[in-house]
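> Sequence and predicted structure, then a few things I'm wondering about:
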Amino acid sequence: MMNFNFNSIEPIYLQVSEQIEDAIFTGTFAEGERVPSTTEISKQYHINPATVLKGMNLLVAADLLEKRRGLGMFVKSGAQERVTQRRQDMFYKNYIVSLVQEAQKLGLTEEQLWQLIQRGWNKDERTKD
């Protein structure tokens, strides 16, 4: 089920794209499976069909969906892996690089950084802070 925030500054077409991508990532939409049509989504959520199509076309351009004439949009083979790889790359760029830079500014050794990461990874230790 999709959930749109019509009060967000993020355009609806991007929300459509992100939510379908997330469904591919989590396996809700499996590879080879048909995703809801632009008409189905637009009617169910009261969104302009052109807006929905714009979001879906982003996923076609990202090689996650393919159009099958007369049948609809389908999740492409390897789409889940491509989403996972892209998200890992973004995680590295948005979090890891700055984490390491900040650790270096603090004078932490690699071992000390690993210890902090392990502490954060361990649920029991996180709840103590």
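Nice, thanks for sending it over. Residues are numbered from 1 along each chain as shown.

> drop to CA atoms for contacts and neighbour counts, all remaining ones
Noted.

> Which strands or helices does the longest helix belonging to the chain pack on?
With secondary structure taken from DSSP state H, the chain has its longest helix at helix 12-26. Applying 3 or more C-alpha pairs under 8 Å, 6 or more residues apart in numbering; DSSP states H and E, one finds that helix 12-26 contacts helix 49-61, helix 79-91.

> Now do the last one: which elements does it pack against?
Identification of packing neighbours for helix 79-91 by 3+ C-alpha pairs under 8 Å, 6+ apart yields helix 12-26.

> Pasting the second one now:
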Amino acid sequence: MSPSFDDKKPIFLQIKELIEDQIVNDQLKEHEQIPSTTQLVQFYKINHLTIAKGINLLVDAGILYKKRGVGMFVAEKAKEILLTQRKERFLDEYVLPMMREAAKLGIAEGEMNLLITKAKEGIQNEP
């Protein structure tokens, strides 16, 4: 069963992110071949050019590399690159806005740590 795509984001970006997730989650490892464009088209039931556009973004970013006539492979250090990028994005998109809001609300560092611990415990107790 193919996943459903979010209407709010271009599908080629979602394909890119799905492959990135597989690398970050160790489903795809360094120098391992990714599924072919044809396989991805058949699985996701979307246009070949859409798949190619997502994959080419990863090639341009140095996350994947091409072996002519063989296919696409995960580049060396791809996981580290992706983790670094995601940590920077996490800081910008989540931590900084959270800290700004905490400052507005007068939440001290100790109280913030307690809130984070409480949230972490809630996540651990989820099914």
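Thanks, I have the structure now. These numbers were taken from a predicted model, which means no experiment stands behind them.

> can you pull the buried residues of the longest helix of the first structure?
12-25 (16 or more other C-alpha atoms under 10 Å).

> Could you work out which of the helices and strands packed on helix 12-26 of the first structure reaches nearest to Val35 of the first structure?
Nearest of these to Val35 of the first structure, taken as C-alpha to C-alpha: helix 49-61 at 9.8 Å.

> Pull the residues that contact the closest one.
Applying C-alpha atoms under 8 Å, 6 or more residues apart in numbering, the contact partners of helix 49-61 of the first structure are 12-17, 21, 38-39, 41-42, 65-67.

> Adding distance to Asn3 of the first structure as columns, could you present the residues you listed in JSON lines?
Converted to JSON lines, the contacts of helix 49-61 of the first structure look like this (distance: C-alpha to C-alpha, whole Å):
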{"residue": "Ile12", "distance to Asn3 of the first structure": "10"}
{"residue": "Tyr13", "distance to Asn3 of the first structure": "12"}
{"residue": "Leu14", "distance to Asn3 of the first structure": "12"}
{"residue": "Gln15", "distance to Asn3 of the first structure": "9"}
{"residue": "Val16", "distance to Asn3 of the first structure": "9"}
{"residue": "Ser17", "distance to Asn3 of the first structure": "12"}
{"residue": "Glu21", "distance to Asn3 of the first structure": "13"}
{"residue": "Thr38", "distance to Asn3 of the first structure": "15"}
{"residue": "Thr39", "distance to Asn3 of the first structure": "16"}
{"residue": "Ile41", "distance to Asn3 of the first structure": "11"}
{"residue": "Ser42", "distance to Asn3 of the first structure": "13"}
{"residue": "Leu65", "distance to Asn3 of the first structure": "20"}
{"residue": "Glu66", "distance to Asn3 of the first structure": "23"}
{"residue": "Lys67", "distance to Asn3 of the first structure": "24"}
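
> what number of residues lie near Thr50 of the second structure?
Residues near Thr50 of the second structure, counting by other C-alpha atoms under 10 Å, number 17.

> hang on, I meant Glu109 of the second structure
Neighbours of Glu109 of the second structure using other C-alpha under 10 Å come to 12.

> Where does Gly32 of the first structure fall, secondary structure wise?
Secondary structure assignment for Gly32 of the first structure, by DSSP states H and E: no helix or strand.

> My guess is it contacts Phe74. True?
Yes. Assessed by C-alpha atoms under 8 Å, Gly32 of the first structure is found in contact with Phe74 at 5.8 Å.
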